[in-house]
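> okay, structure incoming, though there's no sequence with it:
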């Protein structure tokens, strides 16, 4: 059903492109769903039809977070380069004669990686996902206007926090450090993400 609806969004006119946004709390399953949708669209309509560009590539580097005193709030709205993300969305909506390169995020490094992703000119669908795509914050509200569709992805809190605990422990934190970070940062971030749910045209429940 979801895949059918996404395929229906893809423009049949060459040269046109649709942007689908997936918002939601940390570890709700946004990245997994985005990759699945891109894979299925490409399987039905041909390789290169769809591309995925996560918002996570616009995390500020750890060096910048340290400079700003925000390292312990990594993942909060103020720890992203929202202007850079908005600029990328504008580029994706503009003329498409050349590839568009976008930053990725390397969880093993816990750092963004410049030009880690590419959207080819022939891509007619771009799926982008992140916590704050539906956010009302002054710097974030412009994101919604640049998306053709915006869906909210949700999963039970206990499942999300299990995933976050695993993610942070794999990333090098002790279990105690990971649990403390989830309580101090991830839960407030989840509440902030949930505040934009009403701006989404569809709610997708995973888990």
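Looks like it came in fine. Not measured: the values here are computed from a predicted model.

> from here on, just use CA atoms for contacts and neighbour counts.
Fine.

> show me where the protein has its helices.
In the chain, helices defined by DSSP state H lie at 2-9, 30-45, 62-68, 82-93, 141-145, 157-170, 175-181, 187-194, listed in chain order.

> CSV for the ones you listed, including mean neighbour count?
Converted to CSV, the helices of the chain look like this (neighbours: other C-alpha atoms under 10 Å):
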stretch, mean neighbour count
helix 2-9, 14
helix 30-45, 18
helix 62-68, 13
helix 82-93, 17
helix 141-145, 17
helix 157-170, 16
helix 175-181, 16
helix 187-194, 19
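
> could you dump those helices to a markdown table with distance to residue 55?
Output for these, formatted as a markdown table (distance: least, C-alpha to C-alpha, whole Å):
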| stretch | distance to residue 55 |
| --- | --- |
| helix 2-9 | 19 |
| helix 30-45 | 10 |
| helix 62-68 | 16 |
| helix 82-93 | 7 |
| helix 141-145 | 11 |
| helix 157-170 | 18 |
| helix 175-181 | 21 |
| helix 187-194 | 13 |
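
> ok, and here's another one to check against it:
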């Protein structure tokens, strides 16, 4: 007797199949908008945004409506005042995969819904420990790994947002100086939708040995997106971005990586590959990639940096 196959956790779509799900949703971005929103090494086009992210925002509109309905039902049952509860979207994936571009495109599209919702965007970079703390703990070379983040502060931030608290402060990280900015803060004030972008937002973290119940950042996400790609492609994109930064931001006298701009091209390539293979790749394989199966939506990119396959978790 043949064994019955377990149901697959995801629906699979080709880009053409997924694009058809936009239905009659109008495209509200222009080519100029997309060019402004994309990052250095992400060649996303208006067509890509229309084929992939427009159907996604249509799906998200249904999710937001459903979650709001659930909160309304709960408020009626508990006989409590109905209050706005922000919808939180997480965007995860490797370094250089295009998380920032995805988050910015989503924010721009969501802001242009007919209801004109307030959509805020934060990255987890601000929740990294300052370099002084990382150095003191001997983990400066593991920057970006889970232990380099103040996970307690990040979870507290998400809890405050979900509880409807106003004027929640978020620390600011500078990629130029490669550190948290002392006293730097941005304020998130009761958004309708919050997009959170970062490497490890889907990671559950370590369970306490004393049996004490705890919550994880992923517990606060209403919808999560994982941007996926082959590791060889990711290394190529990382190096491409690395060399573009070497010719631009790294030349700034205040840049932490100023010394890289002064290296020969061969020396810089050796250094960039070393960073990828000793820090970014191990972190991807050990901590980031294992969280892919926890995402609600997986967008798989091909070598050209464009989406080839879409996987949507079955509900």
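That came through, no problem. Because the structure is a prediction, the values reported are computed rather than measured.

> mind checking the TM-score on these two?
For these two chains in superposition, a TM-score of 0.87 is obtained (TM-score structural alignment, normalised by the length of the first structure); 205 aligned residues with a C-alpha RMSD of 2.4 Å.

> so which of the helices of the first structure comes closest to residue 129 of the first structure?
Closest approach to residue 129 of the first structure among the helices of the first structure is made by helix 30-45 (6.2 Å; C-alpha to C-alpha).

> give me the mean distance between that closest one and the second structure.
Helix 30-45 of the first structure: mean distance to aligned residues in the second structure after superposition is 1.2 Å, counting by mean C-alpha distance after the TM-score superposition for the first structure.

> got the angle between that helix and helix 2-9?
Between helix 30-45 of the first structure and helix 2-9, the angle comes out at 60 degrees (axes from the mean of the first three to the mean of the last three C-alpha atoms, to 10 degrees).

> ok now helix 30-45 of the first structure, how far from the chain's centre?
Remark: helix 30-45 of the first structure is offset 14 Å from the chain centroid, using C-alpha atoms, centre = their mean, to the nearest Å.

> neighbours of the closest residue in space to residue 260 of the second structure that isn't next to it in sequence, how many?
Leaving out its chain neighbours, the residue that sits closest to residue 260 of the second structure by C-alpha to C-alpha, 6 or more residues apart in numbering is residue 268, at 6.1 Å. Neighbourhood size, residue 268 of the second structure [other C-alpha atoms under 10 Å]: 19.

> any idea how far residue 268 of the second structure lies from residue 68 of the second structure?
For residue 268 of the second structure, the distance to residue 68 of the second structure equals 50 Å [C-alpha to C-alpha, to the nearest Å].

> map residue 239 of the second structure across to the first structure for me.
Aligning on TM-score structural alignment places residue 239 of the second structure opposite residue 165 in the first structure.

> contacts only, for that match.
Contact partners of residue 165 of the first structure, counting by C-alpha atoms under 8 Å, 6 or more residues apart in numbering, are 175, 178, 179, 182.

> tell me the one of those residues nearest residue 109 of the first structure?
Closest approach to residue 109 of the first structure among the contacts of residue 165 of the first structure (C-alpha to C-alpha): residue 178, at 16.4 Å.

> contacts only, for the closest one.
The neighbourhood of residue 178 of the first structure, defined by C-alpha under 8 Å, 6+ apart, consists of 165, 168, 169.

> looking at the second structure, which of those residues hold up?
Retained contacts for the contacts of residue 178 of the first structure in the second structure, judged by both residues aligned by TM-score structural alignment, their matches' C-alpha atoms under 8 Å, are 165, 168.

> could you single out the nearest of the contacts of residue 178 of the first structure to residue 117 of the first structure?
Nearest member of those to residue 117 of the first structure, counting by C-alpha to C-alpha, is residue 168, at 23.7 Å.

> distance to residue 24 of the first structure added to the contacts of residue 165 of the first structure, as CSV?
Formatted as CSV, those follow (distance: C-alpha to C-alpha, whole Å):
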residue, distance to residue 24 of the first structure
175, 24
178, 20
179, 20
182, 16
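
> overlap between the residues you listed and the second structure?
Under both residues aligned by TM-score structural alignment, their matches' C-alpha under 8 Å, what the contacts of residue 165 of the first structure keep in the second structure comes to 175, 178, 179.

> pick out whichever of those residues sits closest to residue 159 of the first structure.
Using C-alpha to C-alpha, residue 179 comes nearest to residue 159 of the first structure of those, at 13.9 Å.

> that closest one -> the second structure?
Using TM-score structural alignment as the criterion, the counterpart of residue 179 of the first structure in the second structure is residue 273.

> ok, the closest residue in space to residue 88 of the first structure that isn't next to it in sequence - contacts?
Leaving aside its sequence neighbours, residue 88 of the first structure sits nearest to residue 102 (C-alpha to C-alpha, 6+ apart; 7.4 Å). In this structure, residue 102 of the first structure makes contact with 53, 57, 88, 114, 115, 116, 117, 118, 119, judged by C-alpha under 8 Å, 6+ apart.

> what about residue 128 of the first structure, distance to residue 169 of the first structure?
Using C-alpha to C-alpha, residue 128 of the first structure is found at 26 Å from residue 169 of the first structure.

> sorry, back to before: ok, and the closest non-adjacent residue to the match of residue 179 of the first structure?
residue 239 (7.2 Å).
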